[in-house]
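Enquirer: sequence first, then the predicted structure, then my questions.
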Amino acid sequence: MAPPDPTLTVLPAAIQEIIVVSISDLHTIPLSEVHIPYGDILIVAGDLSEGRPAQLMQRLSELLALPHALKVVIGGNHDRALDPKCDARDAAIYNDLYERQQCRAAFREARESGIIYLEDESTHVTIAGRTFKVFGSPKSLARSTNTAFGYSEDDAFSLWDMIPAGVDILVTHGPPAVYLSDDKNGCDGLLNALWRVRPMLHVFGHVHASYGTTKLSYDDMQVSEAQNLRRLSEARNRRKPQEAESQGRYIPPHLRCKMFGGSAAATSHQVSSDFPAGAPVVEVPVLVQGQTRLINAAVKTPGTPRGAIVTKILH
């Protein structure tokens, strides 16, 4: 294993930081073109490829070559060969059922080499003597039954009941409503699950334009989950005529909440998602107890890929 990046300061053992490096939405981008610094754990939040078995196997080979001792990986809506329900359609077109089955087996077997592939399941990882409960899901909202790992808005609340209590790090492909998302892809049910589980870190992707980081704070001023979700629904209904008047002008999610009556919990400060393409790395503050740090780690842009987002957990 390669030595740690010398640009990362080594702290005394008593205050050693655990470094979490997050990326998502590589699609066809080689890992060699993405700035991924060394860290204690690498999280890859889906859309590893455009879905063919050979593409996913190449990605797995690239991930195995990275020096991070632990790598948590989930699929996404483009990773069709990882979703068995896509076999009926895709294998008939490409005649590659065996390759698809072998690809899924390879991702499972990679755990022996430090790659933990999660598909609607949790695991425990131990870093620097500290154990974290991690839950990963490749799912995202979809409007087509042909989408890999897709689910409908009708299933949004019951689906995320599968996230168990006590999760420290949540990794999903799709984003929660309001935070680092957009009107079409943000999930109310996933936001509801965040309020219930309250992980220290939630990493996702899917919405490329919303790359960035923000935080969700939990305090006595927070209104009930039912009130928040009702306000979100009412805000969406009010937005339609006002967005028509603005002739489609883009308004960031955190500003839309304030302008159109979003939930009180959605008013936390958001770091700009307009990081320049090719930024070497974005570092966010050490995680604070009682807050969830949310990260949209989508590196794909029309130009040079963005860099990984680095989070620090005080050990």
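Expert: That came through, no problem.
Enquirer: please count neighbours and contacts with C-alpha atoms only from this point.
Expert: OK.
Enquirer: what comes up buried for the helix or strand encompassing Cys257?
Expert: Assigned by DSSP states H and E, Cys257 belongs to helix 253-260. For helix 253-260, a neighbour-count test (16 or more other Cα atoms under 10 Å) marks Pro253, His254, Arg256, Cys257, Phe260 as buried.
Enquirer: now the helices for the stretch 201-315 of the chain?
Expert: 225-245, 253-260 (DSSP state H, counting those that start in this stretch).
Enquirer: from the centroid of the chain, which residue is nearest?
Expert: The residue lying closest to the centre of the chain (Cα atoms, centre = their mean) is Phe204, at 1.1 Å.
Enquirer: distance check, the residue in the chain sticking out farthest from the centre against Ile23.
Expert: Seen from the C-alpha centroid of the chain, the residue lying at the greatest distance (Cα atoms, centre = their mean) is Glu245, 32.7 Å away. Distance, Glu245 to Ile23, by Cα to Cα, to the nearest Å: 36 Å.
Enquirer: got it, and Gly166?
Expert: Applying Cα to Cα to Gly166 and Ile23 gives a distance of 24 Å.
Enquirer: which of these two has more neighbours?
Expert: Ile23 (30 against 14; other Cα atoms under 10 Å).
Enquirer: got the contact list for that one?
Expert: Leu42, Ile43, Val44, Ala45, Ala297, Ala298, Val299, Gly307, Ala308, Ile309 (Cα atoms under 8 Å, 6 or more residues apart in numbering).
Enquirer: give me the distance between the helix holding Cys257 and the centre of its chain.
Expert: 22 Å (Cα atoms, centre = their mean, to the nearest Å).
Enquirer: and stretch 166-181, by the same measure?
Expert: The answer for stretch 166-181 is 6 Å, by Cα atoms, centre = their mean.
Enquirer: tell me the buried residues in it?
Expert: 167-181.
Enquirer: of the residues you listed, which belong to strands?
Expert: Using DSSP state E, the members of these that fall in strands are Ile169, Leu170, Val171, Thr172.
Enquirer: okay, one more to line up with it:
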Amino acid sequence: MTKWADTGGNWKLHSSFWFRIVFIADGRSGTSSPPKGPEHLRFVCLSDTHGQHRELSSRLPPGDVLLHGGDFSNDGSLEEVMDFAAWLRSLPYRHKVLIAGNHELTFDQSYGGDRVKDSTAANSVRSAFLKSFNSSHDGITYLEDEELVICGVRIYGSPWQPEFLDWAFNMPRGAIREKWKAIPSNVDVLLVHGPPLGRGDALLPSLKRRGCMDLLFEVQDRIRPQFCVFGHIHEGAGVTFDGTTHFVNASSMNEHYQCIHAPLVFDIAIKQDGLQDT
């Protein structure tokens, strides 16, 4: 499924070269993002806020699109997800795009683990969350193996990850590659919850890597996005680059569940065909 959105502006293709750089929005001199030209979309990235999203309210920089890489709750409870929805609605970004993570137990309709006792009640949480905002007015889009296009910039979101204890959106390693194969080639921004192998995926103190090899293969061999945004491994927060794709671990919390990591920011040039988005 492809979802379409429009910024409502009269944008023209920017003809000059634009350096694709990820900035740390922590207020330090020389680190916060520079002024944005009118021919670009500015993305502000968060992930793994685990119910502490309001701690970030005063630290969010201006932008056009807010991305959240999942784990916005601790267990997907109704109180948590509805508070997160209310917070999203209050934010001034024209577009707010999110996926679920392994902690959003009530969002995984295939979940059969022991952490959720009542599947009917779980489905009602997901439904209440989705009904709590008007996407055309609030600008909120929840993606689950779906694509969203904003001014020609293609964003694809998927919540799956290799099996990780008894949490949501788990798939066995190897079998999960079918999810990654379903991602269209040449999307501009790939929003997933867990990292590709070797990219912001090292656990502390062991430095054991938990990333997905199949995801890394699809990203580097076929999809080739400008940016791959994720979270899940809190201590891996930061950015790496392979010459084609910036790998952005946007985890807001550290490994001690302290909400200390600043939002990460990047710009993408609006594309010519984005003028026709509706």
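Expert: Structure received. All figures in this text were calculated on a predicted structure; none of them were measured in a lab.
Enquirer: how alike are these chains, TM-score-wise?
Expert: The TM-score (TM-score structural alignment, normalised by the length of structure 2) is 0.74; 230 aligned residues with a Cα RMSD of 2.6 Å.
Enquirer: just the strands in the stretch 51-200 of structure 1 please.
Expert: 70-74, 115-117, 121-127, 130-137, 140-141, 150-151, 169-172 (DSSP state E, counting those that start in this stretch).
Enquirer: so what does the fourth one touch, helix or strand wise?
Expert: Contacting strand 130-137 of structure 1 under the criterion 3 or more Cα pairs under 8 Å, 6 or more residues apart in numbering; DSSP states H and E are the following elements: strand 70-74, strand 121-127, strand 169-172.
Enquirer: any chance of these in TSV, plus distance to Arg143 of structure 1?
Expert: TSV is the format used below for these (distance: least, Cα to Cα, whole Å):
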stretch	distance to Arg143 of structure 1
strand 70-74	21
strand 121-127	24
strand 169-172	18
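Enquirer: show me the contacts for Ile176 of structure 2.
Expert: Taking Cα under 8 Å, 6+ apart, we find Ile176 of structure 2 in contact with Trp160, Gln161, Pro162, Asp214.
Enquirer: then Ala237 of structure 2?
Expert: Counted by Cα under 8 Å, 6+ apart, Ala237 of structure 2 has contacts Gly200, Gly231, Val248, Asn249, Ala250, Ser251, Ser252, Asn254, His261.
Enquirer: aligned to the third one, what sits in structure 1?
Expert: Aligned counterpart of Val248 of structure 2 in structure 1: Ile295 (TM-score structural alignment).
Enquirer: and the first one, by the same measure?
Expert: Following TM-score structural alignment, the counterpart assigned to Gly200 of structure 2 within structure 1 is Leu180.
Enquirer: how many other residues sit next to the residue lying closest to its match once chain neighbours are set aside?
Expert: Take Leu180 of structure 1 and drop its neighbours on the chain: the residue closest to it by Cα to Cα, 6 or more residues apart in numbering is Ser210, 5.0 Å away. Neighbour count of Ser210 of structure 1, defined by other Cα under 10 Å: 23.
Enquirer: go ahead and confirm Ser210 of structure 1 touches Ser181.
Expert: Yes. If you go by Cα atoms under 8 Å, Ser210 of structure 1 and Ser181 touch, sitting 5.7 Å apart.
Enquirer: just to revisit the earlier point, need the helices of the stretch 201-315 of structure 1 in TSV with distance to His35 of structure 1, can you?
Expert: Below are the helices of the stretch 201-315 of structure 1 laid out as TSV (distance: least, Cα to Cα, whole Å):
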stretch	distance to His35 of structure 1
helix 225-245	36
helix 253-260	27
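Enquirer: quick one: contacts for the alignment partner in structure 2 of Leu60 of structure 1?
Expert: Leu60 of structure 1 maps onto Ala85 of structure 2 when the alignment is built from TM-score structural alignment. Counting by Cα under 8 Å, 6+ apart, Ala85 of structure 2 touches Phe129, Ser132, Phe133.
Enquirer: which of those residues does structure 1 keep?
Expert: When you map the contacts of Ala85 of structure 2 onto structure 1 and apply both residues aligned by TM-score structural alignment, their matches' Cα atoms under 8 Å, the shared contacts are Ser132.
Enquirer: ok, and the closest non-adjacent residue to His261 of structure 2?
Expert: Ser252 (4.7 Å).
Enquirer: from Asp214 of structure 2, how far out is the one you found?
Expert: For Ser252 of structure 2, the distance to Asp214 of structure 2 - Cα to Cα - is 25 Å.
Enquirer: which of those two has more neighbours?
Expert: Shown here are Ser252 of structure 2 and Asp214; by other Cα under 10 Å, Ser252 has more neighbours (28 against 20).
Enquirer: surely the more buried one and Gly238 touch.
Expert: No. Look at Ser252 of structure 2 against Gly238 with Cα under 8 Å: they stay out of range, at 10.2 Å.
Enquirer: what subset of the contacts of Ala85 of structure 2 is buried?
Expert: Among those, the ones that count as buried by 16+ other Cα under 10 Å are Phe129, Phe133.
Enquirer: and the contacts of Ala85 of structure 2, which is closest to Ile150 of structure 2?
Expert: Proximity of the contacts of Ala85 of structure 2 to Ile150 of structure 2 (Cα to Cα) peaks at Phe133, which lies at 18.8 Å.
Enquirer: which residues touch that closest one?
Expert: Counting by Cα under 8 Å, 6+ apart, Phe133 of structure 2 has contacts Ala85, Arg89, Ile140.
Enquirer: ok so, going back, what does the residue nearest to Leu180 of structure 1 correspond to in structure 2?
Expert: Checking with TM-score structural alignment, Ser210 of structure 1 has Gly236 as its match.
Enquirer: quick one: contacts for that match?
Expert: Here Gly236 of structure 2 is in contact with Arg199, Gly200, Asp201, Ala202, Leu203, Asn249, Ser251 (Cα under 8 Å, 6+ apart).
Enquirer: hmm, back to that, Glu225 of structure 1: which of the buried residues of stretch 166-181 of structure 1 is nearest?
Expert: Ala177 (12.9 Å).
Enquirer: wait, the closest one touches Asn192, no?
Expert: No. Applying Cα under 8 Å as the test, Ala177 of structure 1 and Asn192 come out as separate, 9.1 Å apart.
Enquirer: looking at structure 2, name the residue matched to Tyr151 of structure 1.
Expert: Aligning on TM-score structural alignment places Tyr151 of structure 1 opposite Met171 in structure 2.
Enquirer: I'd like the distance between its match and His261 of structure 2.
Expert: Distance from Met171 of structure 2 to His261 of structure 2, by Cα to Cα: 28 Å.
Enquirer: so which of the two has more stuff around it?
Expert: Ranked by neighbour count (other Cα under 10 Å), Met171 of structure 2 and His261 place His261 first, with 22 against 15.
Enquirer: identify the residues contacting that one.
Expert: Ala237, Ser251, Ser252, Met253, Asn254.
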